[in-house]
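Colleague: Need coordinates for the following:
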Amino acid sequence: MFYRKISANSLNTKRLDSDFYRPEYLVIDEVLSHLNCVKLGSIGHFFTGPFGSKLPSSLYVEEGIPLFRVANVGQFEVITESFVYLAPKSHEELKASEVLPGDLLIVKASVGEKICKIPESLPKANITQHIIAIRPKNHMDIDYISTFLFSYYGVGQLQRYSLGSIIQYLGVTDTKNVSLYYPHLVAQKYIGDKVRQAEELRAWAMALELKFQKQLKTFYPEAFKDKSTGKKHSMAPIEDMSYTLNPGAFDEERLRIRLYLKKCGSIKLKEVASIEGTTSSDYSQDTTYIGLDSISSGTCALSPSNIRKSGVTGTSRILNEGVVVAKLRPYLNKISYIPKSLSGSVGSTELLCVRPLNELNGWYIYGVLKSDIGLRQLKPLASGSTHPRIDQYDLYDLIFPIHQDSEIMGKWLENAQAAYFMASYLVISAKSLVEALIEGQLTEEQLIKAQQTLEDGDNTLDKAILHKLSSEGYAIEGATPLFSDVDELYRLLASATAAADSED
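Modeller: I've put the predicted structure just below:
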């Protein structure tokens, strides 16, 4: 409960609900009132998608123009995994809600959580009624603007202008009233470039993962084909009946893939790797925690948390460097790699830890298990109606191909995960820089000078700023630096740029 006496000048006659005048919102108002701000509505054209009756699911097709739904809008990134599509004719009929590269998307219901920019890789798309789109004016740095909206001062305002007691919901008109801090354009560019660098690193990481999959598919093409006939019975070799009578083990496609891989010289995973399962309840509230939600189903990206934020109690799995495979619901493909920097963290007891027995590259093991070669062998084995699981014996029995270029291929994935991590750090750094500017910890002049020296080929000032960043903010005494190795960031950025240039 709170109360606050509001002057007549501070009242918004369109918003007389008490939540609009929460103390923290008024503090944000006060802070921004002393800075150069513009209304968000002045930056460009605002529009939203059509009502549901004009966009029924019957219009969805397998290929065509992508349709952005709430699930496709992430934090600074597009989530393509659950895209649905519209036929070109349907899209043309809904032309008013067409979005183009550079447009900014804001989800109405997930206030301050889901905002992203349409990338150049999507020439055009459409949106549903649950998304607000902004087409910025030419001189606007949309990446800086999205960073501000994700900052404490942006999220606070978006929440303030939203309506609803159970589910907060943003309207187009109210969104336009958000005050946007508007520093010098060069300072905006310095911050916006951090977001663009993150975008470049993510694109490179995805390209490296795709490269791995293509290489695997080139050498083992039959393992990626679907030749299912729908038969309810199968003829299984005697060696495939060695440890289980689970009906899923004799799925016709699973048996076909295993037989094919054996003919290619593949062996069982138990011959090249061991599975560990040490647990502990001896950890602090700040111990890094990796739950199933931390693991991406489609990429090697990880989103670690800690015990306090995750609300974990009891026993957890001790995670050392290497591959982790989730026992629960294998169809979700929750498989990842714990890098050296996170070795010693703890995680869900649903995770099995896989370690190479010899010199085989651990990243290569991860890549194969994450691919269709692993998924199509493990998915049919899940047993249990409510919480289907596999066990370590299912994993040991997996037929595993060893590619002659396993070391090189593993390095691709190692670089991919490093790029994903650096991309997430760059996004955090951009948000922290906006907040540091607003709170006076940094000046516009410092960012302008850092940007100008970067353009002259000197990264000294940029390094100095990056060294002061942590997940807690800018220049926080005693905080762990966000970038433990700034030179590694520059190396990855150079590699990503070189890869992009070679494609052009």
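
Colleague: For the rest of this, base every contact and every neighbour count on C-alpha atoms.
Modeller: OK.

Colleague: Thr278: neighbour count?
Modeller: Burial of Thr278 is recorded as 13 neighbouring residues (other Cα atoms under 10 Å).

Colleague: ignore the last one, Ala464
Modeller: For Ala464, the tally of surrounding residues (other Cα under 10 Å) stands at 12.

Colleague: before we go on, could you also do this sequence so I can check it against the first one:
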Amino acid sequence: MIISEIRYDQYEEAKRLDAEYYLPEYIEVENLLKNLRLKLTLLEEVTNFIKKGIFYILAEEYKKEGIPFIRVSNIRPILLDYRDLVFISEEKNKKEKKTSLTAGDIVISKSGTLGNVSIIPPDMPICNISQDVIGISVKKKEINPYYLALFLNSPYGQTQLLRGKSQAVQGHLTLEFVRKIKVPLPSYDFQQTIESIVKEAYQKRNEANTKYKEAKKLLNRILGLEELRITKPKTFEVKFNDVEPILRFDAEHYQPKYRQVKEFLRRSRYQVKRLREVIEISNKKTDPSQEPTKYFNYIELANINPSTGEIEEYSQIIGHKAPSRARMVVKSGDVLVASLSGSLDNVGLIPIELDGAIASTGFFVIRSKNFLSEFLFLLFRTDLIKLQLEEKTAGAIMSAVPKTTFGDILIPLVPIEKQNPIANLINESFKLHKEARELLNKAKKEVEDFIEKGS
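Modeller: Purely as a prediction, here's the structure:
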């Protein structure tokens, strides 16, 4: 049991009766900030406005190009994720100009993955936001937005944000609370240093994304994927003799796009084999609870960035507290393929520092002497493979690819000499992403050290 004691004047200030609001870690950060030998300001004092985004917008209003429209799924710590980024028209943005933001402004997820904070990058001069996003227009002459984004992503900013979660069933951040977040103000030079580090990280991430796109484009050309035509008819028919062998009666299983993928593979310029014939599907497992005092590196589905395939973070778990799904033993160079239908984009590559780690049983673990790991990683991120996986998913509540049918996936045997340039580009992309992460961690640590030295 955790017990916190508070003074009546603390309640008077917050007007909150929920016990969680007074958890010891929240009180500790509150006291630390109050006792800083540094100038402290409220967030509302260094911003032009703090407001939530467009209240009502239909998905039909999204465009393929125009003004970027930031949703919760795009907000990750410090830098935006452009995966699934949608756009709105200039007319819609003018109509909703009150929630329009510019480069250097800040966005916070007010629900869902609550408290994620990103900065609008310099190459996004204007954007707008959804109603589940809090937009902050920063007074850039009073505080450096890059420093502010780093502070809000630090334990001292995050603790305040998480503390502000409303008491509703599905908690969310309120504007009133966010406006009162306390922010320490360092020197101008220190804030500029943080900006320089973040911008360097952003540049490296852009270079990494360019390398990834080059690899993807090269793979598409090698496989001839530009010739893969996926149609989406409103109706379709299947013959009974197609249904009888597998006894699947769900219409989704027989969508024409799955047949189109198979027909494309039959015409492939390369030999095509079933996955189990050319790829090892590892079944090596361990039970961490048998070593109750040992710590294990543990990789879950959520640890893989679906945009880049990077394993951005992982947990350290002690054997006796390991979840039952923490079983799969992985080694450097293995490819992780998510089996759950909603996570098929979560394909990752095990780096050398995670050799011997434990992965969730929600992954298939594969390796092969016929494929370079980086090539195999990218191949499984193409529609050519994802659509085959999607076709094989089964189950009503938690739809997933069964182990019994995973090995039936069809794989084109591309010669190693054609895999090499793709593998090199993926390696370069991962290297640059890692450097970008290290820079962001460096900036974050400098902000944390600054606060701790001022306490």
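
Colleague: Do you know the score for how well these two fit?
Modeller: Taking TM-score structural alignment, normalised by the length of the second structure as the basis, the two superposed chains have a TM-score of 0.82; 432 aligned residues with a Cα RMSD of 3.5 Å.

Colleague: Give me the most central residue, the second structure.
Modeller: The geometric centre of the second structure, computed from its C-alpha atoms, lies nearest to Asn305 (Cα atoms, centre = their mean), at 4.3 Å.

Colleague: ok, it to Pro415 of the second structure distance?
Modeller: Asn305 of the second structure sits 28 Å away from Pro415 of the second structure, taking Cα to Cα, to the nearest Å as the criterion.

Colleague: the helices in the stretch 101-250 of the first structure, which residues?
Modeller: Ranges of helices in the stretch 101-250 of the first structure, per DSSP state H, counting those that start in this stretch, are 142-150, 152-161, 172-176, 185-219.

Colleague: any idea which of these is most buried?
Modeller: Each of the helices of the stretch 101-250 of the first structure was scored by mean neighbour count; the highest is helix 142-150, a mean of 25, by mean count of other Cα atoms under 10 Å.

Colleague: In the second structure, which residues correspond to that helix?
Modeller: Alignment of helix 142-150 of the first structure against the second structure: residues 145-153, by TM-score structural alignment.

Colleague: Between the helices of the stretch 101-250 of the first structure, which one is closest to Glu62 of the first structure.
Modeller: Smallest distance to Glu62 of the first structure across those (Cα to Cα): 21.1 Å, for helix 185-219.

Colleague: quick one, helices of the stretch 351-455 of the second structure?
Modeller: Listed in chain order (using DSSP H, counting those that start in this stretch), the helices of the stretch 351-455 of the second structure are 373-379, 383-392, 403-406, 416-453.

Colleague: possible to save these as JSON lines with distance to Glu90 of the second structure and mean neighbour count?
Modeller: Compiled in JSON lines, these are given as follows (distance: least, Cα to Cα, whole Å; neighbours: other Cα atoms under 10 Å):
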{"stretch": "helix 373-379", "distance to Glu90 of the second structure": "36", "mean neighbour count": "23"}
{"stretch": "helix 383-392", "distance to Glu90 of the second structure": "32", "mean neighbour count": "20"}
{"stretch": "helix 403-406", "distance to Glu90 of the second structure": "46", "mean neighbour count": "13"}
{"stretch": "helix 416-453", "distance to Glu90 of the second structure": "32", "mean neighbour count": "18"}
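
Colleague: Out of those helices, flag the one nearest Glu96 of the second structure.
Modeller: Taking Cα to Cα as the criterion, Glu96 of the second structure comes closest to helix 416-453 out of the helices of the stretch 351-455 of the second structure, the separation being 32.7 Å.

Colleague: Figure out how far that closest one is from the centre of its chain.
Modeller: Relative to the chain's own centre, helix 416-453 of the second structure is displaced by 15 Å; criterion: Cα atoms, centre = their mean, to the nearest Å.

Colleague: one step back: closest to Arg221 of the second structure out of the helices of the stretch 351-455 of the second structure?
Modeller: With Cα to Cα as the criterion, Arg221 of the second structure lies closest to helix 416-453 of the helices of the stretch 351-455 of the second structure, at 10.9 Å.

Colleague: Against which helices or strands is that closest one packed?
Modeller: Using 3 or more Cα pairs under 8 Å, 6 or more residues apart in numbering; DSSP states H and E as the contact test, the elements touching helix 416-453 of the second structure are helix 145-153, helix 188-223, helix 373-379.

Colleague: The alignment partner in the first structure of the residue nearest to the centre of the second structure: what's it in contact with?
Modeller: Alignment note: Asn305 of the second structure maps to Ser296 in the first structure; criterion TM-score structural alignment. Contacts for Ser296 of the first structure were tallied using Cα atoms under 8 Å, 6 or more residues apart in numbering; they are 302, 334-336.

Colleague: now Ser296 of the first structure: how far from Gly347 of the first structure?
Modeller: Separation of Ser296 of the first structure from Gly347 of the first structure (Cα to Cα): 15 Å.

Colleague: Look at Ile3 of the second structure and give its secondary structure.
Modeller: Going by DSSP: H, G, I helix; E, B strand; the rest coil, the secondary structure assigned to Ile3 of the second structure is coil.

Colleague: just to revisit the earlier point, can you list contacts of the match of helix 142-150 of the first structure?
Modeller: By Cα under 8 Å, 6+ apart, the list of residues contacting stretch 145-153 of the second structure from outside reads 77-78, 104-106, 116-119, 138, 157-158, 161, 183, 191-192, 194-195, 198, 443-444, 447-448.

Colleague: Buried residues of stretch 121-132 of the first structure, list them for me.
Modeller: Of the residues in stretch 121-132 of the first structure, those buried by neighbour count under the rule 16 or more other Cα atoms under 10 Å are 124-132.

Colleague: Please indicate which of the contacts of Ser296 of the first structure has the highest neighbour count?
Modeller: In terms of neighbours by other Cα under 10 Å, these top out with Ser336 at 29 neighbours.
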